[in-house]
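K.L.:
no sequence on hand, only this structure:
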């Protein structure tokens, strides 16, 4: 099975689990209202929502000449120029590092493939000998976190986990910044 088919199957399983486990009343009301306001059918609305949450799933970029809503373009532009203004970043530790012969591109690709995060929203990647530190946008859903925990680069599982901020380092950084300014 190709990597794209696996991602599609994972998305289908996640959708099934969400439909079974969650109360989607508010979301259904929102979609119905959006469909009525925009004059779109349910299939187009669902396709747009999948693209919004997983832009890389079916080949990713907008086709040349395809109409792009102005609001979407403005958000993408501001995110590309000033990412730190739009979302908070959280540091994670991956159980792959230099000893596993992983490259930055491999890590970015697996994060995009498994979580659907936009490549531009992946922050600093610090590959160390035995592990890697990576910054991702705050608010990762638990099901995506679980997918990343089980994901692997070659035979090596990522085993992602959140890194708690070092309060001592943050306090030291603030005091040196205050004395400098």
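P.N.:
In hand now; what should we look at? All values reported here derive from a predicted model rather than from experimental measurement.
K.L.:
going forward, measure contacts between C-alpha atoms and count neighbours the same way
P.N.:
Will do.
K.L.:
what's the longest helix in this protein?
P.N.:
Using DSSP state H to define each element, the chain has its longest helix at helix 3-21.
K.L.:
could you identify the helix or strand that succeeds that helix?
P.N.:
Following helix 3-21 in sequence order, the next helix or strand is helix 25-38 (DSSP states H and E).
K.L.:
quick one: list the elements packing against that next one.
P.N.:
helix 42-53 (3 or more CA pairs under 8 Å, 6 or more residues apart in numbering; DSSP states H and E).
K.L.:
angle of the helix it packs on against helix 25-38?
P.N.:
Calculated by axes from the mean of the first three to the mean of the last three CA atoms, to 10 degrees, helix 42-53 forms an angle of 110 degrees with helix 25-38.
K.L.:
which helices and strands does the helix or strand just after helix 42-53 pack with?
P.N.:
Counting by DSSP H and E, the next helix or strand C-terminal to helix 42-53 is helix 70-81. For helix 70-81, the elements it packs on are helix 83-86, judged by 3+ CA pairs under 8 Å, 6+ apart.
K.L.:
second structure follows, compare the two:
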């Protein structure tokens, strides 16, 4: 059974990779930086994403995600999950499986609004009590392949066993991206 599951997953990734866009992005906030990549994100269907976010004062978060996007009228709705590596400044490093999703509203061919959120309760984490993530903003397609994002990001790693919470990101950011 596991061989057939691996073959099915490999087939989905092959089909998804041949039909969808690849993107890379970078963001800078007041006390954090974020580097990300995506495969299949801007169009309906399966997508893969990943990122590495580093805070100047509260640790780092790395993720690898799988999501599914579908149009709902003028919106693109996404549901998915992320496997996370959590390295808070105060506390134990650990892992988490976060579930969530987002919405994207394309206003015209250049401007869109977006928001997303992910959450991992204590039952889906190790080393920490909980994980919360939310972001939203404006996406501007300057020209293909360049885009600019302006938004707000919040990421909190809730401490466990007497360790404090680590707010890895909490504030506005500016980002640039390339899509191919």
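P.N.:
Sure, I can see it. It should be emphasised that the depicted structure is a prediction, and the values quoted were computed from it without experimental measurement.
K.L.:
and the TM-score between these chains?
P.N.:
In this superposition the chains share a TM-score of 0.26, using TM-score structural alignment, normalised by the length of the second structure; 77 aligned residues with a CA RMSD of 4.9 Å.
K.L.:
who are the neighbours in contact with residue 78 of the second structure?
P.N.:
Counting by CA atoms under 8 Å, 6 or more residues apart in numbering, residue 78 of the second structure touches 67-70, 101-103.
K.L.:
ranges for the helices of the second structure?
P.N.:
Under DSSP H, the second structure gives helices at 2-19.
K.L.:
ok, back up a step: top of the contacts of residue 78 of the second structure by neighbour count?
P.N.:
residue 69 (22 neighbours; other CA atoms under 10 Å).
K.L.:
tell me how far that one lies from residue 36 of the second structure.
P.N.:
As judged by CA to CA, to the nearest Å, residue 69 of the second structure and residue 36 of the second structure stand 18 Å apart.
K.L.:
do residue 70 of the second structure as well
P.N.:
Note on residue 70 of the second structure: its distance to residue 36 of the second structure, by CA to CA, is 22 Å.
K.L.:
now residue 54 of the second structure
P.N.:
Residue 54 of the second structure sits 12 Å away from residue 36 of the second structure, going by CA to CA.
K.L.:
same thing with residue 18 of the second structure?
P.N.:
Taken as CA to CA, the span from residue 18 of the second structure to residue 36 of the second structure is 20 Å.
K.L.:
looking at those two, which has the bigger crowd around it?
P.N.:
The residue with more neighbours, out of residue 18 of the second structure and residue 36 and counting by other CA under 10 Å, is residue 36; that gives 18 against 10.
K.L.:
from what I can see that one touches residue 24, true?
P.N.:
Yes - between residue 36 of the second structure and residue 24 there is a contact at 5.7 Å, judged by CA atoms under 8 Å.
K.L.:
ok, residue 87 of the second structure - contacts?
P.N.:
Contacts of residue 87 of the second structure (CA under 8 Å, 6+ apart): 59-61, 93-94.
K.L.:
possible to save those residues as TSV with neighbour count and distance to residue 77 of the second structure?
P.N.:
Converted to TSV, the contacts of residue 87 of the second structure look like this (neighbours: other CA atoms under 10 Å; distance: CA to CA, whole Å):
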residue	neighbour count	distance to residue 77 of the second structure
59	21	30
60	23	28
61	23	24
93	16	32
94	15	29
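K.L.:
which of those fall in strands?
P.N.:
Among the contacts of residue 87 of the second structure, DSSP state E puts 59-61, 94 in strands.
K.L.:
nearest to residue 151 of the second structure, of those residues?
P.N.:
Distance to residue 151 of the second structure across these (CA to CA) is lowest for residue 61, with 18.7 Å.
K.L.:
dump the residue contacts of the closest one.
P.N.:
Taking CA under 8 Å, 6+ apart, we find residue 61 of the second structure in contact with 52-54, 84-87, 168.
K.L.:
give me the subset of these that lies in strands.
P.N.:
52-54, 84-87, 168.
K.L.:
show me where the second structure has strands.
P.N.:
Using DSSP E, the strands of the second structure run over residues 22-29, 32-39, 45-55, 59-72, 75-88, 94-106, 111-120, 125-126, 130-143, 146-158, 166-179.
K.L.:
which one of those strands lies nearest to residue 6 of the second structure?
P.N.:
Nearest to residue 6 of the second structure, of all the strands of the second structure, is strand 59-72, at 15.3 Å by CA to CA.
K.L.:
in space, what's closest to residue 177 of the second structure - neighbours in sequence excluded?
P.N.:
Distance criterion CA to CA, 6 or more residues apart in numbering; nearest residue to residue 177 of the second structure, sequence neighbours excluded, is residue 25 at 4.1 Å.
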